[in-house]
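Q: What follows is a protein structure lacking sequence information:
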């Protein structure tokens, strides 16, 4: 309805709400993890773009306790004063045989000979608090520990896995955090003596030193979020998954967002109808409020420039030009495939070739539920009209479509025009209702019509024959439809059989 983009030169009052606005997920967990030089949070990016005076912030929801690693610039190596934390590898006699400095409070090892040789890791750093008052500092890792802040021993003893899944226990080890009173600008020395618990003796471990956020009561945090939203021109709610529910090494028990986030959207929307929701997850989640909010933006895990990229898109410097490569359900009961664990040692792939959007389309043809977001869907900041396609080339080696696409809006834009094949004649082959066969990306100024060309590989009309061990094309007619998603297609155009 035109709420986006939000031009930066209009100096709007923005209420940025949600724990993910301050602690956004820029990457996935597990072995995909890297250590970025810097990370721009959504809150930082929006304040840089619109001005700190124009942006207020409230977490809104008190999340489950989560240890956040010390970030660059908050800790220094006591030995040199340079940024980072120092790790000393000690042998059985307590002698350091090697040392190294990690840039943040997040450390990981995989197949590391030094870790296999070490009896103890001694981790030490100086942390400088940004404010005076109550803080929560701690660590996470599997093994025996002695944790100190200055000369105070706050933890001593073993930390064992709370899961039978070894990989999950390593990637998401239990954490311990402790309440301390600190003074702004006055560094404290943090030391952890750690004897890692190596599964089967294999040198793999993960260790985190960091902080837990301190919140008011859930009712107070929600009330503050509502008040900020009501006083703002536009509210931006940033929410998403956490590393404890979406990561490598374990399955998610539900597609729902963490507790309280859906209610936060409803309460903020009631306080300010001009609300944008930003979803920060790496895979589908349920969004029961999707059709109530004016705009929803899916960011996935967008990398270290998360906040800067978000500001570019929300301000209109860039268009949200993506198209969704998965299908997102409205409810969990709508999901076609939910049984994904072996039974008696076997997992039957009964869906066959009908995976993803193909199964959604097959069920829709028989009155099944529609998804919340269909495969290929995505909006930008203008509108489009797609004409019926023409067959420009049809041979055994080449099939090319041309289609006129008009930008009917008021802004330059990007569109992704998609072509889907279907079987027109009766078929002896188990086929989807339709299948993606080609697409093209185009750009157009307002009011301009451009001609898109979409190449379709002849292989897209073939099927694999197990009996003949070859790709074959079944005689008879196929058709192609073009549109903006699998759920928004135009008239069918028949593809004649090659002579």
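A: Arrived safely, thanks for sending. Being a predicted model, the structure only gives us computed values, none of them experimental.

Q: When you work out contacts or count neighbours from here on, use the C-alpha atoms and nothing else.
A: Fine.

Q: where exactly do the strands run in the stretch 1-150 of the chain?
A: Applying DSSP state E, counting those that start in this stretch to the stretch 1-150 of the chain gives strands spanning 14-17, 55-58, 68-69, 75-76, 85-90, 96-102, 106-110, 120-127, 133-140, 143-149.

Q: Residue 118 and residue 95 touch, don't they?
A: No. Using C-alpha atoms under 8 Å, residue 118 makes no contact with residue 95, being 9.7 Å away.

Q: also this one, for the comparison:
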């Protein structure tokens, strides 16, 4: 155990109880302070695509960057966001290799390819840590489904799932790492000494802190001896008094505890030198420069998949533009779960297209076409508090303010007594984990959520409500939804979540104010045995009622009257989210029917799919134009409009293979419910993940890994390859020329194949890439340096990496399928290695 002098001195000052205290978090987002030893509390924050800060409820707004499957740059700006919130440790990036497109958290990771995953993660980490903020690489490792055992071969573990962590640690040295919830081959990662100590610390030389995922520690002495430094969140479940008892019983030694504490002190030392205040204020960043950066990142995350009729970019001849689709009006900034945050602002595709059309004197009309929500969209755009400001009021009582408070027909003429505490909120999605004055409000409280509801369209509106506890929704003092007499317990929301109940309210008028009120008793919820304070959950939504057949008919009529249709479809944060895997790859609801009918009615239709991971597209042969937009963050609308109208020439490439059908995906049928053994996930595909699998099975995907078009064209030529040194290093060069008449950027990809391997290997593997900006007619020479990692595979019999003497193929492509140049290079002598 190597310690810096400052850590040795700090460790020497601590008593054993103080050391034990440091190994567990303080609440959700802080470490425990020891003021008498000059040890302040470090602040953590979720952050795959932004920096939420320390609150789920009423958090300080933050910039939402494109989700990881679309993210390519701007990582230092995320570091600036963390500093603005006085965050010392950012819980990102997520680098789990994407095994199945059904995975609910797939949008959080970068790619199905371990090399691309690791290289982008390293850039993310370097950008964030350059600002003095610790990155936290996660979730280590094979985090396919969170409470199962990932059962896989040593070779697949090494080459596919550990590899992105290994690359990122080698090229960026993240200061923190988060262990996964799951087990690997039967043993929880948080107590897996081989993964945490033997491989991570000893073999790779990792010196940073290892923390658990939240509530992801399942043992006391085992996790300590395996190398897990910090249990999160606090208060402790598996440490604290239990660890003191384990020390007395000699199940752990003081040296074991010192080793764990030293890592906490080491991270603290970095925090002290960062200049980030301890217990500092939480602020937001919103500058013109940041907005432009977010806009650029959003446009860079868009991939042009088809442009058969050269409809794009849209020209000035398109004066009547129809915008159709469920993802047009609402800004789907990110997927759901811990990655989702309260954005400082968000520009929807419809807003951005309307603005861009003004500059061209074009007319834009909108129709939804089909609805795809799992839960109704939040009330947020339609509510005002009592002062006419956006949002709602929340009031709390420790005793029922009236005898009939939680009834379905309370006496509204009776005035409520003053609440013990109240606050305002901008949202109708209230996760009351924090942000409540716990000194005034008891857990088993009574809550009133009240606002003015102002619809933006005439007609019938559907309202939805789910919550933790019992409650009712009223509109103008009339019962709309009853969740007080017989709420359904679904086991969600820690066992007290209700079913999402909906109700139709007829003949609302646009612009008219309606009194909306939700009255709740969470006494039932408060009886749940939870390891942390929790005042419940409120989630309310509303949308103008739309009949499916009528909505499609209106959309078809609109596109027939237009010069061009922009059809924006896809998934959303309810359908791609932590804690929920998709049951299939289909687009939701009537989406596919909507697409087919719009394509028949309007030949000039641009389909825009917005999802974090692949979907099937049964109408693909009829669609002349297709964009994959992913989740684009705050500026997703402007980023899309910039590509549609030609301000930006798209240059994105797919980080994931898009399959034609679920049955073609590499892990089928062993992912999810398809043939999964209870408690286990069998990684039957081994090393053949993503494009590796499609190639070896000679199975054509819908769109290949690495694929993406441009508004211009690129030619490749003049491949040159140097000899391989005895250490496995070599380089190659080639020329790329822009042969079109539009400025553009091309991402060239380098794949290596082993033509004489003693074990099965993929037909080719991505080992390098380069992004080149070229003016029309311009050419540049691209140089890529490679090392032994491009040649080797894992020899699981001898537990080492090996590069075998023989001939290797070198393939330069515009995608994994579109290979433009090919050559060969020879390794004269076999060699092996371990470690980084």
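A: In hand now; what should we look at? Remember, predicted model here, so these are calculated numbers, not experimental data.

Q: for the strands of the stretch 1-150 of structure 1, which one ends up most surrounded?
A: With neighbours defined as mean count of other C-alpha atoms under 10 Å, those peak in mean count at strand 14-17, which reaches a mean of 28.

Q: how big is the offset of it relative to structure 2?
A: Superposed on structure 2, strand 14-17 of structure 1 shows a mean distance to its aligned partners of 1.2 Å (mean C-alpha distance after the TM-score superposition for structure 1).

Q: So which bit of structure 2 is that strand matched to?
A: Aligned by TM-score structural alignment, strand 14-17 of structure 1 falls on residues 321-324 of structure 2.

Q: circling back: quick one: which of the strands of the stretch 1-150 of structure 1 is nearest residue 433 of structure 1?
A: Judged by C-alpha to C-alpha, the one of the strands of the stretch 1-150 of structure 1 that comes nearest to residue 433 of structure 1 is strand 14-17, at 42.0 Å.

Q: what do we get in structure 2 for residue 31 of structure 1?
A: By TM-score structural alignment, residue 31 of structure 1 lines up with residue 338.

Q: Relative to the whole chain's centre, how far out is stretch 784-801 of structure 2?
A: The chain centroid and the centroid of stretch 784-801 of structure 2 are separated by 30 Å, computed with C-alpha atoms, centre = their mean, to the nearest Å.

Q: quick revisit: would you mind confirming that the match of residue 31 of structure 1 is in contact with residue 91?
A: No. The criterion here is C-alpha under 8 Å, and residue 338 of structure 2 misses it with residue 91 at 10.0 Å.

Q: joint contacts of these two?
A: residue 46 (C-alpha atoms under 8 Å, 6 or more residues apart in numbering).

Q: any idea what residue 327 of structure 1 aligns with in structure 2?
A: That one, residue 327 of structure 1, aligns with residue 657 by TM-score structural alignment.

Q: The residue lying closest to its match once chain neighbours are set aside: neighbouring residues, count only.
A: Nearest non-adjacent residue to residue 657 of structure 2, counting by C-alpha to C-alpha, 6 or more residues apart in numbering: residue 705, 4.4 Å away. Neighbours of residue 705 of structure 2 under the rule other C-alpha atoms under 10 Å: 25.

Q: Tell me which residue of structure 1 matches up with residue 705 of structure 2.
A: Checking with TM-score structural alignment, residue 705 of structure 2 has residue 375 as its match.

Q: Residues contacting the match of strand 14-17 of structure 1, please?
A: Here stretch 321-324 of structure 2 makes contact (C-alpha under 8 Å, 6+ apart) with 350, 362-369, 555, 558-559, 562-568.

Q: go on, stretch 172-185 of structure 1?
A: With C-alpha under 8 Å, 6+ apart, stretch 172-185 of structure 1 has contacts from 67, 128-142, 154, 159-162, 206, 211-212, 243-244.

Q: before we move on, back to that, more crowded one of residue 338 and residue 91 of structure 2?
A: The neighbour count for residue 338 of structure 2 versus residue 91, taken as other C-alpha under 10 Å, is higher for residue 91 (24 against 17).

Q: That one and residue 25 of structure 2, how far apart?
A: In this view, residue 91 of structure 2 and residue 25 of structure 2 are 14 Å apart by C-alpha to C-alpha, to the nearest Å.

Q: quick revisit: secondary structure class of the residue nearest to residue 657 of structure 2, three-state.
A: Using DSSP: H, G, I helix; E, B strand; the rest coil, the structure places residue 705 of structure 2 in coil.
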